[in-house]
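[1] My questions are about this predicted structure, shown below with the sequence.
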Amino acid sequence: MIPYGRQSLDQADIDAVVAVLQSDWLTQGPAIERFESALAARCQASHAVAVCNATAALHIACLAAGLGPGDRLWTTPNTFLASANCGLYCGAQVDFVDIDPLTWNLDASALARKLALAEQEGTLPRVVVAVAFSGQSCEMQALSQLAREYGFVLIEDASHAVGASYAGSPVGSGRFADMTVFSFHPVKIITTAEGGMVLTNRADLAEHLRRLRSHGMTRDPAQMSEPSHGPWYYQQIELGFNYRMTDIQAALGLSQLDKLEGFIARRRYLAERYRQLLADLPVTRPGLQAQAESAWHLYVIRLQLERIGLTHRRVFEALRAAGIGVNLHYIPVHLQPYYRELGFAEGDFPEAERYYSEAISLPMYPGLSDEQQDHVVDQLRRILNSGSEHA
């Protein structure tokens, strides 16, 4: 089975992990700070805060933004659950903005219309989570302008987009978003096995994020409510969490970061090959913004079902049966049973629902060979042709 995504590890990665296992530090040690500093420098950001996974990163980013009961978080329905759940963790209400039919990202024009209406109704969001779907940023310049106009905190969920750029700046630079979240899950661009990070240019947010990831504790006498008892002393000054990354994970991430440029170059090469190989098939290829350079975490196509003569499910299952480990990113969050219980229903976000009825994620990872990619497209062509023959 050719998977839709997988990690790319080499001996240098293994050696980096072994070195930590042979050191004095396994959990909160020097590798974490080195990883944070290296990724911040790569992204041209002032601060980076490593945590155990990207869901935790989204959670503490929302808390640092001041999100709480009575507030609202808006995001896209075309995302993994965590982009919305992070608002619920904070006790806030969650709502969605439909997707752009070209890029399948949150639609900036739809957001502008929804904000204008919410201002009249007194229901503006405190936080908007803009997801860089498949590795391509949303229209961040437009979203940043809307954030200034309407006063919300803009968080870019760039879990798919380590190594991407937008408007000439690395994703994570803080040029447009208040905070940027990365994921280091094995199928992402670089991996720490599990892990995440929040990048920001604001020192106050970075300090708060570091405290939240470690039980809400501080050793800074300036933040304490009474004089320190001695060098061992700490205080819990707010409710935080054990969201810390380990040195083992950070060492792997730092080693992976050395290969980031090569990973991105290979993914972009494969994306261009897909674009050419799929040109004559009845599928819609990903739409690109002129300002965005995608990291290509995913390569998603949409089936032109009216031309195929097969159902979406039939094509998906036939590809799986042919040994192609396709996947589907994503089931619209508002259609999940939990969110239906909150009042959402079919028809609420029609573009995201249309997308879901047609989308298939094809294999995309640096270790995918040209021959394997040719095989993926050949199998897809065979299946689609079988439908047209019986149409």
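    It's in.
[2] Going by C-alpha atoms from here, please, whenever you check contacts or count neighbours.
    Noted.
[3] All the strands of the stretch 251-391 of the chain, in order from the start?
    With DSSP state E, counting those that start in this stretch as the criterion, the stretch 251-391 of the chain has strands at 283-284, 292-293, 299-303, 324-325, 359-362.
[4] how about the ones you listed in JSON lines, adding distance to residue 204 and mean neighbour count?
    Shown next, in JSON lines, are the strands of the stretch 251-391 of the chain (distance: least, Cα to Cα, whole Å; neighbours: other Cα atoms under 10 Å):
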{"stretch": "strand 283-284", "distance to residue 204": "44", "mean neighbour count": "18"}
{"stretch": "strand 292-293", "distance to residue 204": "29", "mean neighbour count": "22"}
{"stretch": "strand 299-303", "distance to residue 204": "37", "mean neighbour count": "22"}
{"stretch": "strand 324-325", "distance to residue 204": "44", "mean neighbour count": "22"}
{"stretch": "strand 359-362", "distance to residue 204": "39", "mean neighbour count": "22"}
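[5] looking at the ones you listed, which is closest to residue 71?
    The minimum distance between residue 71 and the strands of the stretch 251-391 of the chain falls on strand 292-293, with 31.0 Å, by Cα to Cα.
[6] Residues touching the closest one, excluding its own?
    With Cα atoms under 8 Å, 6 or more residues apart in numbering as the test, strand 292-293 has contacts from 136, 137, 164, 165, 166, 167.
[7] Any idea how far it is from the middle of the chain?
    The chain centroid and the centroid of strand 292-293 are separated by 15 Å, computed with Cα atoms, centre = their mean, to the nearest Å.
[8] what do you get for stretch 376-384?
    With Cα atoms, centre = their mean, you get 29 Å for stretch 376-384.
[9] Return the set of buried residues in that stretch.
    For stretch 376-384, the buried set under the neighbour-count rule, 16 or more other Cα atoms under 10 Å, comprises 376, 377, 379, 380, 381, 383, 384.
[10] Contacts for it next, please.
    277-278, 281-282, 308, 310, 315, 318-319, 322, 324, 362-363.
[11] rerun at 7 Å
    308, 315, 319, 324 (Cα atoms under 7 Å, 6 or more residues apart in numbering).
[12] Which one of these sits in the busiest neighbourhood?
    residue 324 (24 neighbours; other Cα atoms under 10 Å).
[13] Now do the same contact list for it.
    Shown in contact with residue 324 (Cα under 7 Å, 6+ apart): 1, 2, 3, 376.
[14] do that again at 6 Å, thanks
    Residues near residue 324 by Cα atoms under 6 Å, 6 or more residues apart in numbering: 1, 2.
[15] still on that earlier bit, do you know which of the strands of the stretch 251-391 of the chain lies nearest residue 211?
    strand 292-293 (33.3 Å).
[16] related to what we said a few turns ago, which of the contacts of stretch 376-384 fall within helices?
    Among those, DSSP state H puts 308, 315, 319 in helices.
[17] this is the other structure I want to compare:
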Amino acid sequence: MIPYGRHSIEAEDIDKVVEVLQHGNLTQGDQVPALEQALAEYVDVPYVSMVNSATSALHLACVALGVSRGDIVWTSPLSFVASANCARYCGADVDFVDIDPETLNISLPLLERKLVLAASEQRLPKAIVVVHFTGLSVDMQALQQLAGAYRVALIEDASHALGADYQGRKVGCCDFADAVVFSFHPVKMITTGEGGAVLTRHWQLHDHVRRLRSHGIEKNTAAIQSGDCPPWYYEQHELGFNYRITDVQAALGLSQLQRLDEMVARRRQLASRYDHLLGDLPLVLPPRGNEASQSSWHLYVIQLQQPQLRAELYAFLHAHNIGVQVHYIPIHWQPYYQQLGFSRGQFPLAEAYYEQCLTLPLFPGLSDEQQNEIARLLHLFFKQSSAELSL
């Protein structure tokens, strides 16, 4: 089976992990700070905090920005549920802004309209979780201008977008957001097995995130060094979490980061090949971005011009060992969010996209021959479907 996504592990990755297992600290040693520093240098941001998942990173970003009960957080309905759940963990309400069908990201005109209405009702969001769907950055400068006028905090959910570019800078540099979150799940750009990170340019937010990820505990190093406190002394200043990542995981991520540009380049090459191979089929191909925004191509999502064929195409490709997937069921369709008062039909653009989308395999290890076979099967399916419709 060719999956829709797959990690890329090479010998040097294994060697780095084994080295930690044999000679290093398994939990909190030198590999976590080394990965934080390397990632900070890669995206050109001063502060990085590694954690055990992107979900944890989103949660910590919300907490550190003061999201709490009585607040509201907005996000896109087209994302994994974690983009909304992070606000619920804080006791806050959630609402959604529909997508732009051209980019599949949050619609800035609809966002502007919603902000104007929310201001008139004195119900502005505390924060907006901005999803860079499939790895293509939202126009963050324009979004910041909209949100900044209302003093709304911005969290970039860049779980899909490590290695992506926006305005000549790497996504993650935090030029237009209070915090950026990355994911290191096995199907993402690089992996730590499971893992995430919070990036920011604000020292106080960074310091708060680092304390929260470790039970709310901190050590007063200066007091210990001066002898005012014994060397084992620590204090819990707030209720935090055990969201730390291990040195074993960080060693893997640090090794993988050295090949990130190479892997993103291969993803971009494969996306261009798909465009060429599938251009004459009855499909809407993914948005390509522009000079200002270059995707990292976490996902290659097609949309069927005949949505009624999706289930049949999904079954056909799986029968031929092609592991296509669907990203995503709109968050507001989930039973949990339906219980909170959301209903189908509220965000029609995201819903229309969902009804016709299908994610094709895309990962650095996908060979040209495998991709050619996927394209051949797609051509065969639509040829057979066309023949059946003509009978």
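    Looks like it arrived, so ask away. It should be emphasised that the depicted structure is a prediction, and the values quoted were computed from it without experimental measurement.
[18] How alike are these chains, TM-score-wise?
    With the length set by TM-score structural alignment, normalised by the length of the first structure, the two chains reach a TM-score of 0.97; 386 aligned residues with a Cα RMSD of 1.4 Å.
[19] circling back to that earlier point, and the furthest pair within the contacts of stretch 376-384 of the first structure?
    Put simply, by Cα to Cα the two of the contacts of stretch 376-384 of the first structure set farthest apart are 308 and 324, 19.1 Å from each other.
[20] Just give the closest residue to residue 333 of the first structure, not the sequence neighbours.
    residue 77 (5.0 Å; Cα to Cα, 6 or more residues apart in numbering).
[21] Check residue 93 of the first structure too.
    Once flanking residues are discounted, residue 93 of the first structure sits nearest to residue 72: 4.7 Å by Cα to Cα, 6+ apart.
[22] and if you look at residue 194 of the first structure?
    Excluding the flanking residues, the one nearest residue 194 of the first structure by Cα to Cα, 6+ apart is residue 185, at 4.9 Å.
[23] Report the secondary structure element holding the one you found.
    Residue 185 of the first structure is located outside every helix and strand, with elements delineated by DSSP states H and E.
[24] Give me the distance between it and residue 338 of the first structure.
    24 Å (Cα to Cα, to the nearest Å).
[25] do residue 288 of the first structure as well
    32 Å.
[26] before we move on, what about residue 328 of the first structure?
    Going from residue 328 of the first structure to residue 338 of the first structure by Cα to Cα gives 20 Å.
[27] Out of these two, name the residue with the larger neighbour count.
    Taking other Cα under 10 Å, residue 328 of the first structure and residue 338 do not tie; residue 328 has more neighbours (16 against 11).
[28] Make sure that one is actually in contact with residue 363.
    No. Using Cα atoms under 6 Å, residue 328 of the first structure is not in contact with residue 363, being 11.0 Å away.
[29] Would you mind saying which of the strands of the stretch 251-391 of the first structure lies nearest residue 234 of the first structure?
    Using Cα to Cα, the nearest of those to residue 234 of the first structure is strand 292-293, at 44.4 Å.
[30] Onto which residues of the second structure does that closest one map?
    Mapping strand 292-293 of the first structure onto the second structure (TM-score structural alignment) gives residues 293-294.
[31] how much does that stretch stray from the first structure?
    By mean Cα distance after the TM-score superposition for the first structure, the fitted stretch 293-294 of the second structure averages 0.7 Å away from its aligned residues in the first structure.
[32] quick revisit: contacting residues for the residue nearest to residue 194 of the first structure?
    191, 193, 194.
[33] Check the gap between the second one and residue 186 of the first structure for me.
    Separation of residue 193 of the first structure from residue 186 of the first structure (Cα to Cα) stands at 5 Å.
[34] which residue sits farthest out from the middle of the first structure?
    Of all residues in the first structure, residue 229 has its C-alpha farthest from the mean position, at 42.5 Å, by Cα atoms, centre = their mean.
[35] The corresponding residue of the second structure for residue 348 of the first structure and residue 352 of the second structure: what is the separation?
    Counting by TM-score structural alignment, residue 348 of the first structure corresponds to residue 346 in the second structure. Separation of residue 346 of the second structure from residue 352 of the second structure (Cα to Cα) stands at 11 Å.
[36] and what of residue 12 of the second structure?
    Applying Cα to Cα to residue 12 of the second structure and residue 352 of the second structure gives a distance of 44 Å.
[37] Could you do residue 54 of the second structure as well?
    27 Å.
[38] More neighbours: which of those two?
    Taking other Cα under 10 Å, residue 54 of the second structure and residue 352 do not tie; residue 54 has more neighbours (25 against 15).
[39] Please look at the more buried one and residue 193 and confirm they touch.
    No. In this structure residue 54 of the second structure lies outside contact range of residue 193 using Cα under 6 Å: 11.8 Å.
[40] can you give me the helices in the stretch 51-200 of the first structure?
    Using DSSP state H, counting those that start in this stretch, the helices of the stretch 51-200 of the first structure run over residues 54-64, 82-89, 108-121, 140-150.
[41] now the angle between helix 140-150 and the third one, please.
    For helix 108-121 of the first structure against helix 140-150, the angle between stretch directions is 10 degrees (axes from the mean of the first three to the mean of the last three Cα atoms, to 10 degrees).
[42] any idea what residue 127 of the second structure aligns with in the first structure?
    In the first structure, residue 127 of the second structure lands on residue 127 (TM-score structural alignment).
[43] Ignore what I typed, I meant residue 19 of the second structure.
    Using TM-score structural alignment, residue 19 of the second structure pairs with residue 19 in the first structure.
[44] burial of its match, as a residue count?
    14.
[45] For it, what is the enclosing helix or strand?
    Per DSSP H and E: helix 11-21 holds residue 19 of the first structure.
[46] Can you check which helix is longest in the second structure?
    Scanning the second structure for the longest helix, with DSSP H as the assignment, gives helix 368-390.
[47] From residue 316 of the first structure, how far off is the match of residue 19 of the second structure?
    With Cα to Cα as the criterion, residue 19 of the first structure and residue 316 of the first structure are 43 Å apart.
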